[in-house]
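Asks: Got a sequence here, can you build the structure:
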Amino acid sequence: MLADPRRSAPPAPLDLSDAREVLGRVWGHADFRGLQAHVVAEVLAGRDVMAVLPTGGGKSVCYQIPAILRPGVGLVVSPLIALMTDQVEALKQQGVAAARFDSGVPMEERSAIWRAARSGELDLLYVSPEGLAAGSMLERLSEIDLSLIAIDEAHCVSQWGHDFRPDYRSLGRLAEIFPGVPRIAVTATADARTRDDILASLRLGEARVFVDSFARPNLQLSAERKINGSRARTDAAVVDLVRERRGKSGVVYCGSRDGCERVAQTLRDAGTNAIAYHAGFDAKDRDRRLERFLAEDGAVMVATIAFGMGVDKPDVRFVIHADPPGSLEAYWQEIGRAGRDGEPAEGITLYGPSDIAWSLRRLEGRPMAEEVKQVQTRKVRQLFAMLDGAVCRPQAVRRYFGETDAQPCGVCDICGDPPATFDAVVPAQKALAAVQRLGERFGRTRVVDHLLGKTKDVQNWESSLSTWSIGADLSLTAWRDVIDHLLFEGLLVEDPNEGKPIIQLGDPEAVRAVYRGERPIQVRKAPVRVVEAERPRRNAGRNLAVEALDTDVRARFEVLRAWRRDRAAEQHVPPYVIFQDKTLVEIALSEPRTLDALGRISGVGAGKLERYGKGVLEALAAAV
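Replies: The predicted structure is shown next:
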C-alpha cells in the first residue's frame, strides 16, 4: 500500500480554528451554526458522536470538514444513490476530492477511485449500506486509512423510526472492523426512543449526543381536511394550491404510484411543469426526472416517498401532501424539503379519515413484531391528532420530539386563525353507542343518518334502538366531524370491507373511558372547508428576499441566474450546486468589481472563486 503523504509526520492536534478555516475557504461561511461546532469538535478529537440536527441545519458539514482535516478517507454510508450523487457533485464544485460507489459507477472509474483512496488523494467516499456489504468492499476498505465513518440518515437504523432499512441494522459491526475510527451518526428526525435504538444498534454507547431544536421558523404550516375522500376533489385542491404558487418550485407527495402519475398529469393539463417520480420507473428514468427537477425553474415534482431524502434543492418554496405520511417523523422529513435556503416556504397537508384507515391497513400488511406494530400505529394516530387538532403545528411537532419548552410559532394556520372547538364528550358517547347498537355493521353515512333519525325506509328493529335520532341537536356536518375525529383518535376504526367501509369500536379501554366521561374530546366547530372555498393567498411560497430587490439589483440577479443556468447545463449538475439563490442575491446587491471582493461574500469559497469568479464578474459587467 502506498504511504499517505499527509501521514508522513505526526499530525498536529486539530481544533475549531482549523475547522473554521476550512469552512471559510471551501464553503465561504464565516462561522458554524447551531450545534455544528460542538459536533465537529468531537469528531476532530477522534470521538464518536450522534447529531440530531434539523433539516437544512448543515448535518453533512459535521462530517465533511473533519474528513477533510483528519488524515485518511472519510467513509460516508448513505441510503440513496440520488443523495450520494447530489452531495458528491456539490463537494466537487467546491474543490473537495469526493467520490461515490454505486451501481452506476463503471469499473474503470472504480479502479481510479481506489487508487486515489490508497494514495491519499481522496477526502470522502460515499457508499450505500448494500454496497458496503457486497463483495470485497469491507476488505478493500480495511487496506486504507479511514479518517472517520459517517452514517447519514441514521434513523434508517431504527425499527421504531419512519424509514427503517434492515441493511442499516448491520452497520453496528463497523465498530469491530474499524476499531479506533471515530463514527458519527446524523439524522434530522428521531424521537427519544429512536435515538436510543440508533445508539444501541450502531454500538455508539460512549458517543456524545447532540440534539438541536427542530424549529423551522421560515416554514408556514397548514392542514386542510379533505371532503368525503373524493380523489377528483383532492386533485382539484392540489391544482388550486399549485396554481396559487405558479412559477415556484415545489414537491407534491402522493401515497401511491398511480396517484403520483394521476396528479402529475392533472397538473400538466392545468399548465404546470409537473414531473412524476416513483420507484416504478427504472433508475435511469428516475435520474433524468430528478435532473429535470433540480435544473428547471418552477418545476413541481409529484412523488411518492421514494423521492426526497437528502435532496438538497434549496429553493423549494412549497411541499404539498396530497396524501399524508404515516408519522410525524416522516411528515417533518418530507416537509423539510421546503425552504432549505432559509427563505419563506410552505408545508400544506390534505388529510381525511380514509387516509388514516389506509395508513393503518398498510401497517397491518407489514411483517413486524407486535410491539413494533403497536408503536407505529400510535405514531400514525399522533400525526392525525396534530393535523386535526387545535394546537400550533410546529409547537406540536417540536414537543413530540422532546422540546417541552416549544412556544406557538405565530405563523401556521392554527396560530393565524385559531379554530373554535366544542366539548364533544356527550356527542362522542352517542356516536360510540350508535355504532355499538348497530352491531358495528355500517359505514359513517348510515351511522350519522341513524343519529339524526333520517335513515331511509327505516325498519322497526332500528327505530326501536335507544340511539335512534338521539343526535338531532347537531347538524349533519357536525356529526361527520365528530365521527372523523373519533376515527383520528382511534376510538373508532374503519374496516375496508372489500370497498364498502364499515366503522367499528376502537380501543376498548379508551372507549370505556369516554363512556365514563374520563376522557376529554374536543372537536372543531364547523371548520371552513377551504379545500372547496376560495383560499387566502398568504405568502404563496414567495421568495420575499428576491421580490423585495430594487429593479436594478433584480436585473443583475436575473443575469446571474441565467449565467448559472448555462454553467449548470454544461456540467449536467443542478444550478444550486454552483451558487445558491441567496448567494446570487448577495452578489447582485454588493456588485463586486474584483475577485477579492467577490471572495468575501458568504457562499463563495476559494474553489468556486477560482472556478467561477471571472465568469461572475463578466456576467455582472454585462448586466450594467
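
Asks: Going by C-alpha atoms from here, please, whenever you check contacts or count neighbours.
Replies: Will do.

Asks: Buried by neighbour count: which residues of stretch 554-573 qualify?
Replies: Buried positions in stretch 554-573, judged by neighbour count with 16 or more other C-alpha atoms under 10 Å: 554-561, 563-565, 567-568, 573.

Asks: One more sequence to fold, the one below, so I can look at both together:
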Amino acid sequence: MAEAILKEHLYPTLKKYFGYDEFRPKQEAIISNVLAKKDTLVIMPTGGGKSICYQLPALLLEGVTLVISPLIALMKDQVDGLKANGVEADFFNSSQEPEEQQEIFEKVAQGTLKLLYVAPESLSALNDILKETYISCIAIDEAHCISSWGHDFRPSYQQLGFLKRSLPNTPIIALTATADKATRQDIVEQLNIPHAQQFISSFDRANIKLEVRPAENRVAQIIRFIEKRPDESGIIYCLSRKGTENLAEKLQQKGIEASAYHAGLSHEDRSQVQEDFIFDKKKIVCATVAFGMGIDKSNVRFVIHYNMPKNIEGYYQEIGRAGRDGLPSFALLFHTYADVIQLRRFTEGASNEDLQNAKLERMKEFAEATDCRRKILLSYFGEYLEENCGNCDVCENPPKFFDGTVIAQKLLSCIARLKGTEPSGVVIDVLRGAQNQNILGKNLQQLKTYGIGSDIAWRDWQHYLTQLINQGYCEIAFHQQNALHLTQLAKKVLFEKQQVWLTRPQSVQEKKETARKTTPKKASGNSLFERLRKLRYEIAQEEDIPAYLVFNDATLKEIERERPQTDEEFKRISGVGERKLEVYGDVFMNEIRKFHKKKRKKANTHLTTYELYQQGLSVEEISKKRELAVTTIYSHIAKLYMDGKDINIHDFVSQQEIEQVQQAQQELQHPEGLKPYFEHFQEQLPYFKIRLALSVMEKEKK
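Replies: Sure, this is the predicted structure:
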C-alpha cells in the first residue's frame, strides 16, 4: 500500500501543498517508512525540512496526525503555515474556550482535520480521541527534550512513553535537530520504540558562515555589524535577563529597533516581542536561549552570541535559526574567559555536573580553535569533512604559527612563582608589571617575573595563555577561585627546552576586514526583489500572518530570477503550491509586469523627450509636460545629440560657448566632472551649457 501511495501520490502531494518538485535528502525514505506504519527517529538539522516528514504523510493517511510540540508559539507558527498551504490543521491547549475545543474534537471525529498540535501537558484532555480509530500517526517534535542527556531536558516529555502502550499499532515519528548517540538511545527507549529506524541527516549547514571574535568592545562590534545589514533580521543571544535588556537599550540608543526577550517578562510582553519579530515589525531580538525554539522564521539572516553557550548542541541549535531558507547567513560568537567561569558556576552542584562541564570544555575548545570550525562542529556529531569548509573565519584567515617558546617560558615561570594560587588576570598583571592595589597589596612586585612581559599587550598575553591551556601546559583550577596550575608537561618547557608553537592574536580590526569582505550588499529599494518583498509584507499584514508564510526569501529570489508571466511558469517556482498559485499568483505576476513596464519606460525616457522636441516644444515646455526637471531634459538633449538624433545643438549652446569650454579644458588639463568648469567660468556659464558643449566636443573627436 505504501509503495503504491509513494508512486502515485507522493510527488503530486509535495507539489500541491508545499510547492516543491523534489525532496531534500532523506525525506522520501523517512516518509515511506512512516507510510509503512513503522516507528521512525529523525535527526535532521534546523532548516533541513523535518516538518514535511510528518506533515506530508498526514495528508495521505486516514485520520489525524497528533503532533507533540513543546511550545505554543511553535504550534501556532506551524498551523498558520499549514493553513497558508491549504492544509486542515489546528492546535489544542488549555487557553482555548470549551466551544473551541469541542469543535476540534468534532473535526477529528469527522476525519476532516489532518494535523492536531498539542503540548505534552495537555495530552490528558485528549483521552476521548486518543484511539486508533482517529489517530493515524504520532509525531514528537523536539524529541531531545525527553532525555536527561539532552541539552534541553523537559520532565513533561518523560510521560510520553504511554502513547506506544495505548496505541501499539500507530506509528511514532520522533524528530530533533540535535542529539548525540546517548540522547538518541534514550529517546527510543523512553518512547518505547526500541526498533525505530533511525535517519541521521548531514549536520552541515553550509550556507551559515561561522565566526568567533574576542569579546573586546562587543557592543560597538555588534552595532557596526547590524548597521551594515539594516534590512536584515537577527537574534542576539545573551546569558542573562539583565544582559538582554542592557544590550537592547544600547542598540536602541543608536537608532536600532531591538527588543529584549526573557522569562522574566510577562506572558503578554513575551508574546508581543515574538509576534513583532515574526511579522518583521522588529528586526532584532536580544534574548535568552528560550527564544526561537521551533519558530520557523525562514528569513533570519544572522545569529550573534553575545556570550558563549554552555554546550555545542545549544550553539548548533541556536545558529540553526539563521538561514532556514538556504540563503547566505551569519553566525557570530563572542568569546571570553569570563563566560567560561560564569557557566562553570551555573553547573556547580548539578546532578550531572561532570557531564555539563565536559560539554562546556568542548564548547570552549571550539571557540579557541585554530582549525576549520565547521570540521570541529560536525565531528562533534560524528560527521567528518575531508576538506576545510572555506566559509568560517579560520578558513578565510588561517593562523600563522611562530616559535613562542620564550613567551611560554615567561608565562609558565610566572605561574610557578605564584605557586598556583592566582587566576589568569593576576598572572598577566605580574608579567606586565602592573601597579594596581591587588599586586602591591600582595607584594607581588618582588617576584622575579614581575614586569618581564611589559612589551606585550594584556590581550595578547591572554591569547597566548589560552593556547598554553589548550596545549596542556597549564590548567584552570575552577574549584580554587580559578587559579592557574602547571601540569607535568610544563616541566619540559621550563627545564628541557621543549619548543612551543603559538599563533599571533588577530586584531579586532583584522576581524572587521574579514567581515567587510563578506558583508552582503544592501538591496536597492528599486530592485524587483525589494518590490516583491514589499508586496509580500502588505499581503501578510492584510492576512495577519508572518511574511515568510506567504513566500520565503528563497522563493522570492527565484521569482525575481525567473520572472514568471503565466500560471504554468509561476507554478514551476520552488515553494509555489496550488493554493499559493491560486491566492497570490496574479498579484505577484502583476507586480512583475508593472516593474518591466516602468523599467522600459525609464530606459527609453530620452526618446519620449525626442518625440516632444520634434513636435516643436521648448525645453521648458517639455519639462512641464513630462514633470521632469529642466536639467534632466537638457541631459536627454545631450544624449540624443550623441546618439546621432536630429538635434539642432546650437539652439542650446553657441559655437562661441563651445570654444570657451574647449579652451577651459586645455587650461584645466582635462578635469573630471562639470564643477571645475563651472568654477573656472566663475559660475557664469550654466551647467547644462557646459554638458552640451562637452558632448559636441566628444562627438567631433569621435
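
Asks: Just the ones in helices from the buried residues of stretch 554-573 of the first structure, please.
Replies: The helices, defined by DSSP state H, take in 554-561, 563-565, 567-568 from those.

Asks: that older thread, show me which of the buried residues of stretch 554-573 of the first structure is closest to residue 253 of the first structure.
Replies: Closest approach to residue 253 of the first structure among these (C-alpha to C-alpha): residue 573, at 24.0 Å.

Asks: ranges for the helices of the stretch 301-450 of the second structure?
Replies: 312-319, 337-347, 353-367, 373-380, 393-396, 405-417, 424-432, 437-441 (DSSP state H, counting those that start in this stretch).

Asks: err, the stretch 151-300 of the second structure, not the other one
Replies: Secondary structure of the stretch 151-300 of the second structure (DSSP H, counting those that start in this stretch): helices at 162-166, 181-190, 218-227, 241-253, 267-278.

Asks: May I see these arranged in TSV, with distance to residue 49 of the second structure and mean neighbour count as well?
Replies: Converted to TSV, the helices of the stretch 151-300 of the second structure look like this (distance: least, C-alpha to C-alpha, whole Å; neighbours: other C-alpha atoms under 10 Å):
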stretch	distance to residue 49 of the second structure	mean neighbour count
helix 162-166	25	14
helix 181-190	19	18
helix 218-227	28	15
helix 241-253	30	18
helix 267-278	19	17
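
Asks: I'd like those helices as JSON lines, with distance to residue 401 of the second structure appended.
Replies: Output for the helices of the stretch 151-300 of the second structure, formatted as JSON lines (distance: least, C-alpha to C-alpha, whole Å):
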{"stretch": "helix 162-166", "distance to residue 401 of the second structure": "57"}
{"stretch": "helix 181-190", "distance to residue 401 of the second structure": "36"}
{"stretch": "helix 218-227", "distance to residue 401 of the second structure": "27"}
{"stretch": "helix 241-253", "distance to residue 401 of the second structure": "36"}
{"stretch": "helix 267-278", "distance to residue 401 of the second structure": "44"}
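
Asks: Out of those, which is closest to residue 379 of the second structure?
Replies: Per C-alpha to C-alpha, nearest to residue 379 of the second structure of the helices of the stretch 151-300 of the second structure: helix 181-190, 12.7 Å.

Asks: what's the matching range in the first structure for that closest one?
Replies: Helix 181-190 of the second structure corresponds to residues 192-201 in the first structure, going by TM-score structural alignment.

Asks: And that stretch against the second structure, how far off on average?
Replies: Stretch 192-201 of the first structure differs from its equivalent in the second structure by a mean of 2.1 Å after superposition (mean C-alpha distance after the TM-score superposition for the first structure).

Asks: just to revisit the earlier point, do you know which of the helices of the stretch 151-300 of the second structure lies nearest residue 88 of the second structure?
Replies: The closest of the helices of the stretch 151-300 of the second structure to residue 88 of the second structure is helix 267-278. By C-alpha to C-alpha, the value is 22.0 Å.

Asks: what's the matching range in the first structure for the closest one?
Replies: Counting by TM-score structural alignment, helix 267-278 of the second structure corresponds to 283-294 in the first structure.

Asks: Tell me roughly how far the matching stretch lies from the second structure on average.
Replies: Stretch 283-294 of the first structure sits 1.7 Å off on average (mean C-alpha distance after the TM-score superposition for the first structure).
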